[in-house]
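Asks: this is the structure alone, sequence omitted:
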């Protein structure tokens, strides 16, 4: 089979540059396009040079329609508005769409789901093997423990992160809720300040820390009357997210239209 031709969305950003490097190192994948926001000062720059590689001749462009005419997939770690703008074009062009964007709303998710009757989409709040294994463990532990155990999710990221809780924290919350057989939207506590009263039984709590250059730390705490269980993951380099995303793209190329997660990519769906 020919190499999979991939477009990197947000190619000028930190994740975009990491994706460009990983594609250059991955057999079976080739960089076919580099997308940036219209009006960006990086338009026209060489994607390889921006990623710390030799010049590769792929220039950053703001026109996904043109880029997508010669591609098989798009890897998208941008912002919600950009991702939703990319969804329709990717679906119309028949591109595999790998979505690692966080901060998506329920209406954004509905738009993404609406195209999966004819398009292949892999969407995850975190593309790492370790985090997806953690989510599977969280689901199993939540299912196994007595409901009297309180569940709290603690996450920390670098000072520049703009959304909270992180997409990974929400993914872990969804895993915990699935294990408990409840809806996260009606069983979550997103922030506590002042006289809040006692903790509401059954809530899944979230706490977000921001500072420094932390790539991503996540812990899920199951707190019982006289004991605690803590499951944790510590990310050390964003390259692991890029590696997971490219693995997902190569896997998705062989799938039928639908909405998939990294649990599907890694065979953890029935864990």
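Replies: Everything's here; your move. Values in this document were obtained by computation on a predicted structure and should not be read as measured data.
Asks: make it CA atoms for all contacts and neighbour counts henceforth
Replies: Will do.
Asks: I'd say residue 3 and residue 26 touch.
Replies: No. Taking CA atoms under 8 Å as the definition, residue 3 is not a contact partner of residue 26, at 9.9 Å.
Asks: now residue 108: which helix or strand?
Replies: helix 106-114 (DSSP states H and E).
Asks: where along the stretch 51-200 of the chain do the helices fall?
Replies: Using DSSP state H, counting those that start in this stretch, the helices of the stretch 51-200 of the chain run over 64-68, 80-93, 106-114, 129-144, 167-180.
Asks: which other helices and strands contact the first one?
Replies: If I follow you right, that is helix 64-68. Under the contact definition 3 or more CA pairs under 8 Å, 6 or more residues apart in numbering; DSSP states H and E, helix 64-68 sits against strand 29-35, helix 80-93.
Asks: and the ones you listed, which is most packed in?
Replies: strand 29-35 (a mean of 24; mean count of other CA atoms under 10 Å).
Asks: and the next helix or strand past that one?
Replies: As assigned by DSSP H and E, the chain's next helix or strand after strand 29-35 is helix 47-50.
Asks: so which elements touch that following helix?
Replies: Short answer (3+ CA pairs under 8 Å, 6+ apart): helix 47-50 packs on helix 14-25.
Asks: can you rerun that using 7 Å?
Replies: Other helices and strands packing on helix 47-50, by 3 or more CA pairs under 7 Å, 6 or more residues apart in numbering; DSSP states H and E, are absent; none qualifies.
Asks: hmm, who's touching the helix holding residue 108?
Replies: Residues from elsewhere that reach helix 106-114, judged by CA atoms under 7 Å, 6 or more residues apart in numbering: 84, 87, 259.
Asks: how about stretch 25-35?
Replies: 3-11, 23-24, 47, 58-62, 64, 67, 71.
Asks: give me that answer again for 6 Å
Replies: Here stretch 25-35 makes contact (CA atoms under 6 Å, 6 or more residues apart in numbering) with 3-11, 23, 60-62, 67.
Asks: now do the SS call for the residue sitting furthest away from the middle of the chain.
Replies: Relative to the C-alpha centroid of the chain, counting by CA atoms, centre = their mean, residue 226 is the outermost residue, at 35.0 Å. Following DSSP: H, G, I helix; E, B strand; the rest coil, residue 226 is assigned to coil.
Asks: hold the first one in mind and look at this next one:
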């Protein structure tokens, strides 16, 4: 289904990183939606796609060129979807703040200082920020909260995640979010109880810790398993992504959620009504 006309589309959306794998998936999802229209497409100045039509990879014309200038890319947009790198996202958010454009952020790997800056920016524009936009992942997070509260004693908790060879941060933002949800449910601070590596003689496992294991290889889109290992039984809660389309569809739900909102920092639990 082609995208709606400019007059009919309620949500004018710009995409950052428009020529990347996620950017192209977002553009395809926007064009296939009944209520969103591609209003801007941005990428690095070094991209060979600069100046080309943003939907050329689909064999169609959107009338939206890929541009390097952030403000030009946001000129007709009401909301930006950004799955890039932390430094780029911060630059994009500064322009969004100036232009009054809301944002959906799927970027991961932000520092604590950058997260503080984003919260400050959200005083002026509305932002949905989540390490994973998949509806299924966020339902999984809710299940983990319930499981952690019920299995608070007598169970060791390990988080195992796998992604493609190109992913640059580890553990994944989703794995860290899972750890944060579990730690909060248990009344712990993830910073003080997380274990990210084991090697050599480590001694017995501290039952208050939450362990992380990272796998990188091939074209794995994203697999996450949380293991609650007790005496005589194990409970495993797993989510596996087979396509980035799940992230794109979740992002569009976030775009719709932001309609009419002027400010505030939200997450996918807000979007899905899970809070």
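Replies: Looks like it arrived, so ask away. Keep in mind it's a predicted model, so treat the numbers as computed, not measured.
Asks: can you calculate the TM-score here?
Replies: Once superposed, chain against chain, the TM-score is 0.95 (TM-score structural alignment, normalised by the length of the first structure); 268 aligned residues with a CA RMSD of 1.3 Å.
Asks: related to what we said a few turns ago, name the member of the contacts of stretch 25-35 of the first structure with the most neighbours.
Replies: For these, the largest neighbour count, defined by other CA atoms under 10 Å, is 32 neighbours, found at residue 11.
Asks: that one and residue 20 of the first structure, how far apart?
Replies: Shown here: residue 11 of the first structure relative to residue 20 of the first structure, a distance of 7 Å by CA to CA, to the nearest Å.
Asks: mind checking what residue 42 of the second structure lines up with in the first structure?
Replies: Aligned against the first structure by TM-score structural alignment, residue 42 of the second structure finds its counterpart in residue 35.
Asks: now do residue 110 of the second structure
Replies: Checking TM-score structural alignment: residue 110 of the second structure goes with residue 104.
Asks: how much space between that match and residue 167 of the first structure?
Replies: Using CA to CA, one gets 9 Å for the distance from residue 104 of the first structure to residue 167 of the first structure.
Asks: do the same with residue 236 of the first structure
Replies: Per CA to CA, residue 236 of the first structure is found 17 Å from residue 167 of the first structure.
Asks: next: residue 56 of the first structure.
Replies: Using CA to CA, residue 56 of the first structure is found at 32 Å from residue 167 of the first structure.
Asks: the two: who's more crowded?
Replies: When neighbours are counted by other CA under 10 Å, residue 56 of the first structure and residue 167 differ, and residue 167 comes out ahead with 18 against 12.
Asks: residue in the second structure paired with the more buried one?
Replies: Aligning on TM-score structural alignment places residue 167 of the first structure opposite residue 173 in the second structure.
Asks: residue contacts, that match?
Replies: Neighbour list for residue 173 of the second structure: 108, 131 [criterion: CA under 6 Å, 6+ apart].
Asks: about what we covered before: buried residues in the helix holding residue 108 of the first structure?
Replies: For helix 106-114 of the first structure, the neighbour count (16 or more other CA atoms under 10 Å) marks 112-113 as buried.
Asks: before we move on, the earlier item: export the helices of the stretch 51-200 of the first structure to TSV and append columns for distance to residue 220 of the first structure.
Replies: Formatted as TSV, the helices of the stretch 51-200 of the first structure follow (distance: least, CA to CA, whole Å):
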stretch	distance to residue 220 of the first structure
helix 64-68	39
helix 80-93	26
helix 106-114	23
helix 129-144	7
helix 167-180	8
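Asks: quick one: closest of those helices to residue 231 of the first structure.
Replies: Each of the helices of the stretch 51-200 of the first structure has some distance to residue 231 of the first structure by CA to CA; the shortest is helix 129-144, at 7.3 Å.
Asks: ok and the closest one relative to helix 167-180, angle-wise?
Replies: Comparing the axes of helix 129-144 of the first structure and helix 167-180 via axes from the mean of the first three to the mean of the last three CA atoms, to 10 degrees yields an angle of 30 degrees.
Asks: what's helix 129-144 of the first structure aligned against in the second structure?
Replies: Counting by TM-score structural alignment, helix 129-144 of the first structure corresponds to 135-150 in the second structure.
Asks: mean shift of the matching stretch relative to the first structure?
Replies: Comparison of stretch 135-150 of the second structure with the first structure after fitting gives an average deviation of 0.7 Å (mean CA distance after the TM-score superposition for the first structure).
Asks: re the thing from before, could I get the contacting residues of the match of residue 110 of the second structure?
Replies: So residue 104 of the first structure contacts residue 80 (CA under 6 Å, 6+ apart).
Asks: how close does it get to residue 142 of the first structure?
Replies: In this view, residue 104 of the first structure and residue 142 of the first structure are 25 Å apart by CA to CA.
Asks: and if you look at residue 208 of the first structure?
Replies: Look at residue 208 of the first structure and residue 142 of the first structure: by CA to CA, they are 21 Å apart.
Asks: neighbour count for these two, which is higher?
Replies: In this view residue 208 of the first structure and residue 142 are compared by other CA under 10 Å, and residue 142 has more residues nearby, 21 against 17.
Asks: aligned against the second structure, show me the partner of residue 80 of the first structure.
Replies: Per TM-score structural alignment, residue 80 of the first structure is aligned with residue 86.
Asks: next one: its match from residue 80 of the second structure, what distance?
Replies: Taking CA to CA, one finds residue 86 of the second structure at 15 Å from residue 80 of the second structure.
Asks: from residue 230 of the second structure, how far off is residue 207 of the second structure?
Replies: From residue 207 of the second structure over to residue 230 of the second structure the distance is 11 Å, taken as CA to CA.
Asks: just residue 217 of the second structure next, same as before
Replies: Distance, residue 217 of the second structure to residue 230 of the second structure, by CA to CA: 30 Å.
Asks: repeat for residue 173 of the second structure
Replies: Per CA to CA, residue 173 of the second structure is found 26 Å from residue 230 of the second structure.
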